[in-house]
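In: here's my sequence, what's the structure:
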Amino acid sequence: MPNQDTMSPETLSFLRQRRSHPSVTMSSPGPDDDQIRDILTIAARVPDHGKLSPWRFVLYPSEQSETIGAWLAARCESLNGPLDYEQRQKELTRFQRAPRVIGVVSTAAEHPKIPIWEQQLSAGAVCMNLVTAAAASGYVSQWLTEWFAFDEEASRYLGAGENERFAGFVHIGTATQPPVERQRPDLAQLISNWTQAD
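Out: Sure thing, here's the model as predicted:
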């Protein structure tokens, strides 16, 4: 039987209803520096085989969002050719959509005991904890990767080091509209009972 003293119906209800908000629908205010520190403290409480902390955070100052956007637009154009007005505006404003943007960098590396895959999973758990902590703090969030997470030159510009990669960018702000629920997976199609092979 579960320990009745540790059960929290409010927490379970919160987790059942948590969902992402599109970053383009966010506005100010975002969490202040003290709240960000608390959110990141919670984000870092994840399974971490070997206590390696194979991840780290990059905070992007809002006053630098235009500079970042201009660089991304130029890089996108160098990769794909001239951008039309709509695509250029999309690149220019990627880091302006939410008042706070946090990059989660996976620092997974070869280790004699801990597989890289386990280290990468830990970075994914950090991202999930981060969006959950942001929601519990009264904000909305969205965990995104987007093309620049997979482009080496863009990743370096945004703060990833050699042999590092972004697990994602978490956008945090205040909701401007109610969340729209999406269809969730049918668990009956995702659960199986193990049976021993013949």
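
In: CA only for contacts and neighbour counts going forward, please
Out: Will do.

In: packing partners for the lengthiest strand in the chain?
Out: With secondary structure taken from DSSP state E, the chain has its longest strand at strand 165-175. With contacts taken as 3 or more Cα pairs under 8 Å, 6 or more residues apart in numbering; DSSP states H and E, strand 165-175 sits against strand 26-27, strand 100-106, helix 116-136, strand 140-144.

In: residues in contact with it?
Out: Contacts with strand 165-175, where a contact means Cα atoms under 8 Å, 6 or more residues apart in numbering, come from 21, 23, 25-31, 97-107, 123-124, 127, 130-131, 134, 139-145, 149-150, 155, 160.

In: write the ChimeraX selection for whichever of the residues you listed are buried.
Out: Applying 16 or more other Cα atoms under 10 Å to these leaves a buried subset, and the ChimeraX line that selects it is:
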select :21,23,25,26,27,30,31,97,98,99,100,101,102,103,104,105,106,107,123,124,127,130,131,134,139,140,141,142,143,144,149,155,160
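
In: now the other sequence, so there's something to compare against:
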Amino acid sequence: MDFLLSRRSRPAKLLSGPAPDRATLERILEAGGRVPDHGKLEPWRFVVLEGAALARVATAIRARGADTGQDGEKAAAAFEGAPVAIIVVGVPKESEKIPADEQVLSAGCAAFNVLTAALASGWGANWLTGWIARDPMLLRETFGLEGDEWIAGFIHIGTCETAVPERPRPDMDAVTRWVSE
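Out: Predicted structure coming up:
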């Protein structure tokens, strides 16, 4: 409980090497898969980017940003700084029983579990999206998505040596309603 109450993402621009090893990443991904998933549809999948793949993605983002007038520098920098990025891909499944919104929530939970597992393991991590998560050309050509797949998040993971200040949190009384009857 103490970890959850003090959980704090680390900005992607502060992440650097070393990276978690393969065994650690596999455990982080395993935690990512332990989410609510009504109907056991697995409406998500993971793509792990390391090494040269990160540089390739950063180059593609810069080029696409120049083509579209988007800020490609900031988005590309996140892929160049952190030594690992895990793409959480939403994979909608046909189901008569499980509505699409529950599948979206499951993909969001998978992204949050990957983020939380990385942080709980002592790594710096950040969950980002932005325009690159919605650009059709990047989705197909750079990230390899198919059909109606979509990006729930890019989880950047690495080492963070910088102390990160707390940010304002919600006033829980303002967002909570207690019902007794």
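
In: against structure 2, where does the longest strand of structure 1 fall?
Out: Under TM-score structural alignment, strand 165-175 of structure 1 corresponds to residues 150-160 of structure 2.

In: now swap in stretch 54-61 of structure 1 and tell me
Out: Using TM-score structural alignment, stretch 54-61 of structure 1 pairs with 43-50 in structure 2.

In: picking that back up, dump the helices and strands packed on strand 165-175 of structure 1 to a markdown table, plus distance to Arg37 of structure 1.
Out: Formatted as a markdown table, these follow (distance: least, Cα to Cα, whole Å):
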| stretch | distance to Arg37 of structure 1 |
| --- | --- |
| strand 26-27 | 20 |
| strand 100-106 | 12 |
| helix 116-136 | 11 |
| strand 140-144 | 16 |
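
In: map Thr145 of structure 1 across to structure 2 for me.
Out: Matched by TM-score structural alignment, Thr145 of structure 1 corresponds to Thr129 in structure 2.

In: please report how far its match lies from Val175 of structure 2.
Out: 25 Å (Cα to Cα, to the nearest Å).

In: go on, Lys40 of structure 2?
Out: 31 Å.

In: then Gly153 of structure 2?
Out: 25 Å.

In: so these two - more neighbours on which side?
Out: Gly153 (24 against 7; other Cα atoms under 10 Å).

In: surely Ser62 of structure 1 touches Gln96?
Out: Yes. Using Cα atoms under 8 Å, Ser62 of structure 1 makes contact with Gln96 at a distance of 7.2 Å.

In: more neighbours, the two?
Out: Gln96 (23 against 16).

In: for the more buried one, which non-adjacent residue is spatially closest?
Out: For Gln96 of structure 1, ignoring the flanking residues on the chain, the nearest one in space by Cα to Cα, 6 or more residues apart in numbering is Ser65 at 5.6 Å.

In: now do Thr129 of structure 2
Out: Gly153 (5.2 Å).

In: state the distance from that neighbour to Arg177 of structure 2.
Out: From Gly153 of structure 2 over to Arg177 of structure 2 the distance is 30 Å, taken as Cα to Cα.

In: cool, and Gly51 of structure 2?
Out: From Gly51 of structure 2 over to Arg177 of structure 2 (counting by Cα to Cα), the distance is 47 Å.

In: which parts of structure 1 are helices?
Out: 9-17, 33-43, 65-80, 85-92, 116-136, 152-157 (DSSP state H).

In: any chance of the ones you listed in a markdown table, plus distance to Pro179 of structure 1?
Out: Output for the helices of structure 1, formatted as a markdown table (distance: least, Cα to Cα, whole Å):
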| stretch | distance to Pro179 of structure 1 |
| --- | --- |
| helix 9-17 | 10 |
| helix 33-43 | 21 |
| helix 65-80 | 25 |
| helix 85-92 | 22 |
| helix 116-136 | 12 |
| helix 152-157 | 30 |
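
In: ranking the ones you listed by burial, who's on top?
Out: Among those, helix 116-136 has the highest mean neighbour count (mean count of other Cα atoms under 10 Å), at a mean of 21.

In: which part of structure 2 matches that helix?
Out: If you align by TM-score structural alignment, helix 116-136 of structure 1 falls on residues 100-120 of structure 2.
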